[in-house]
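[1] pasted the sequence and its predicted model underneath.
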Amino acid sequence: MRRVDADNLGAWLIKGNADHADLTGRFAREPRVTRWCVQPSYRLELMRAGQPVLFWASGSRRRDIPYGIWGLGRLAGPPDRDAAEGGWSVPLDLVISPEAGRVRRELLRADTELAALEVFRQPQAANPSFVTRREFAAIARHLAA
């Protein structure tokens, strides 16, 4: 696994699996995402309010869902641990885009600048994932298209 540091961080990438939760239904009802779970690692120490964050929807390729980048926002603060449940999460200021504004996994995978995305190399890795500055610039071009 490639290490991330402040010098090469372009954005955090938070993943949700549509095979385990009804992401489409949830975000149709409420597109604003204010918190998402993350797993403890050295990466949590690097997370700061204001850093860009992408939402990546994943799931079975047999389903007709446009997996890929569904939203862009910012971290609203550092990760924290839920005292009652013990899990970690991060506060977000992120809105899921309407379907027409989402960038499909296939389009991103076809971009040679994004071939080494961590989410492609290690799709089962725990949250948070990350994209480099260069990768984030390429993703931003797709989001603007």
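    Thanks, I have it.

[2] every contact and neighbour count from this point should use C-alpha atoms.
    Fine.

[3] what ranges do the strands span in the chain?
    9-17, 32-38, 52-58, 68-75, 80-81, 88-96, 103-104, 129-132 (DSSP state E).

[4] tabulate the ones you listed (JSON lines), appending mean neighbour count.
    Formatted as JSON lines, the strands of the chain follow (neighbours: other CA atoms under 10 Å):
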{"stretch": "strand 9-17", "mean neighbour count": "21"}
{"stretch": "strand 32-38", "mean neighbour count": "17"}
{"stretch": "strand 52-58", "mean neighbour count": "23"}
{"stretch": "strand 68-75", "mean neighbour count": "23"}
{"stretch": "strand 80-81", "mean neighbour count": "15"}
{"stretch": "strand 88-96", "mean neighbour count": "20"}
{"stretch": "strand 103-104", "mean neighbour count": "20"}
{"stretch": "strand 129-132", "mean neighbour count": "23"}
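
[5] out of the ones you listed, flag the one nearest residue 45.
    Residue 45 sits nearest to strand 80-81 of all those, at 10.5 Å, using CA to CA.

[6] structure B:
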Amino acid sequence: MSRLGPGDVACWVLKSTRPPELIDPGWREGTVLGLTRCVRRSYRLDLVHPGQPCLLWVSGRTDPGVHALGEVTGGAEERDGGPVLPVRLTRLPSPVARADLLADPVARDAEVLRMPAGSNPSWLSPQQYAAVLAHLPPHPDAALGPWPV
């Protein structure tokens, strides 16, 4: 695939080398946190809009995979260090493991798995996003229903 279009992206993938407890030591499992994530300046930022789904992908050797999911809350903003994207994320009680997604016949083709050092934000197609959602751990408070997506 060359250039992404609006219909290609079902979910934005924001990558981090730091796990949630290092991003914010008070960020508990099952809780929501508003924050900004550094992103790379590219045409992709023109495709990102408030309300779109996003997730936090932690790379590295310790628990790589999806650690939080939520939504974009604003457009990309320029800061001293470059562009950032405001998001609201709910921390999962356990990550969706990279190994589980590599074993999934649909998810394994996701850009973040094929090209881990690729662009930030990365993205998931509608089918890949559905595959990731199918791997989510149960919500810690069953009375609240499924994870917000």
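    Nice, thanks for sending it over. A quick note: this is a predicted structure, and the numbers were derived from the prediction, not measured.

[7] quantify their similarity with the TM-score.
    After superposition, the two chains reach a TM-score of 0.83 (TM-score structural alignment, normalised by the length of structure 1), with 134 aligned residues with a CA RMSD of 1.8 Å.

[8] looking at the strands of structure 1, which is closest to residue 113 of structure 1?
    strand 129-132 (10.7 Å).

[9] which other residues reach that closest one?
    Outside strand 129-132 of structure 1, the residues within contact range by CA atoms under 8 Å, 6 or more residues apart in numbering are 4, 8-15, 117-119.

[10] read off where it ends up in structure 2.
    Using TM-score structural alignment, strand 129-132 of structure 1 lines up with residues 122-125 of structure 2.

[11] starting at the chain centroid, how far to that stretch?
    9 Å (CA atoms, centre = their mean, to the nearest Å).

[12] what packs against the longest helix anywhere in structure 1?
    Ranked by residue count, the top helix of structure 1 under DSSP state H comes out as helix 133-144. Other helices and strands packing on helix 133-144 of structure 1, by 3 or more CA pairs under 8 Å, 6 or more residues apart in numbering; DSSP states H and E, are strand 9-17.

[13] who's in contact with the strand it packs on?
    23, 36, 51-59, 127-137.

[14] that one against structure 2, how far on average?
    Here strand 9-17 of structure 1 is compared with structure 2 after superposition; its mean distance to the aligned residues, by mean CA distance after the TM-score superposition for structure 1, is 0.5 Å.

[15] and the gap between residue 55 of structure 1 and residue 119 of structure 1?
    Distance of residue 55 of structure 1 to residue 119 of structure 1, given as CA to CA, to the nearest Å: 11 Å.

[16] what does residue 33 of structure 1 give?
    20 Å.

[17] over to residue 134 of structure 1?
    Applying CA to CA to residue 134 of structure 1 and residue 119 of structure 1 gives a distance of 15 Å.

[18] swap in residue 29 of structure 1?
    Taken as CA to CA, the span from residue 29 of structure 1 to residue 119 of structure 1 is 27 Å.
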